[in-house]
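[1] Quick one: sequence plus predicted model below, questions after.
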Amino acid sequence: MNNAFLQDTNLSLQAKGLLAEILSNKDDWRIYISELEKRSTNGRDAHKAAYKELQEAGYIRVVRFSRGYKKGVENYVFAQDIPIKDSHLDYFKQILDRELSKGKGNSTY
């Protein structure tokens, strides 16, 4: 994990800690805020605020994947140690579409 995000003066210490916790997991670990809440003494609201801060700063991006009519929507969360640019998100979205869709749904932002 690159530690440049720790020097980002636009992030709170809480957001930096949450991102470090997320990035310390295996690459294939799915990000669930409820799971992250169990790993510290911070409350639900504190986690949600830090998570939202990371989203607004671009360190966390979410792709919604439609499973098709009346089959629901699934969220896929991507996190990086640098802000995720739209071009990178497009690349992630293409991979997700290829791996999951098989003609059965589409990803959206």
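    Noted; the coordinates are in hand.

[2] rest of the way, CA atoms for contacts and neighbours
    Fine.

[3] Centre of the chain to the helix or strand where Phe92 lies, how far?
    Element membership for Phe92 (DSSP states H and E) is helix 86-100. The gap between where helix 86-100 is centred and where its chain is centred comes out at 14 Å by C-alpha atoms, centre = their mean, to the nearest Å.

[4] other SSEs contacting it?
    strand 107-108 (3 or more C-alpha pairs under 8 Å, 6 or more residues apart in numbering; DSSP states H and E).

[5] can you list the residues that contact the strand it packs on?
    Strand 107-108 is touched from outside by 63-66, 93, 96-97, with contacts defined as C-alpha atoms under 8 Å, 6 or more residues apart in numbering.

[6] Off-centre distance for that strand?
    For strand 107-108, the separation from the chain centroid amounts to 14 Å (computed by C-alpha atoms, centre = their mean).

[7] hold the first one in mind and look at this next one:
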Amino acid sequence: MPVFRVPKRNNYTVMSNVHLLDPNLSLKAKGLLSYMLSNPDDWDYSIRGLASQNRDGPDSVRTGLKELEAHHYLKREKVRDAQGHIIDYDYQIFEQPFS
């Protein structure tokens, strides 16, 4: 079966194949991580931000993020205000699992 590729002159992403070849990740998690790696570092990686740019809703994005956390491709830390309420999450995204 032929694969039709396009020249990589602009609008493409270079990333490691580690997560794509990881048999422990679902296709949803692989696609979500690939999408996250294709965006700039200052992009809105919140559940709402990810869901707004894709067909999957917030619940689907949340389960994908939890899977990436479980397999050490993502770290999320809660950001709290002075009263201790969660106001945001700080995301650390890894091309290969951290140890």
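    Received, thanks. Predicted model, so just to flag it, every value in this text is computed and none were measured.

[8] quick one, what contacts the residue sitting nearest the centre point of the second structure?
    Most central in the second structure under C-alpha atoms, centre = their mean is Leu33, positioned 3.3 Å from the mean C-alpha point. Going by C-alpha under 8 Å, 6+ apart, Leu33 of the second structure touches 19, 68.

[9] That one sits in which helix or strand?
    Here Leu33 of the second structure is assigned to helix 27-38, by DSSP H and E.

[10] okay, and that helix goes to which residues in the first structure?
    Here helix 27-38 of the second structure aligns to the first structure at residues 13-24, judged by TM-score structural alignment.

[11] what comes up buried for the matching stretch?
    14-16, 18-20, 22-23 (16 or more other C-alpha atoms under 10 Å).

[12] how deep is whatever residue of the first structure lines up with Lys66 of the second structure tucked in, by neighbour count?
    Taking TM-score structural alignment, Lys66 of the second structure has Lys52 as its aligned residue in the first structure. Close neighbours of Lys52 of the first structure, defined as other C-alpha atoms under 10 Å, add up to 15.

[13] Sticking with Lys52 of the first structure, tell me its helix or strand.
    Assigned by DSSP H and E, Lys52 of the first structure falls in helix 44-57.

[14] Just give me the mean distance for that helix relative to the second structure.
    Following the fit onto the second structure, the mean deviation recorded for helix 44-57 of the first structure is 1.1 Å by mean C-alpha distance after the TM-score superposition for the first structure.
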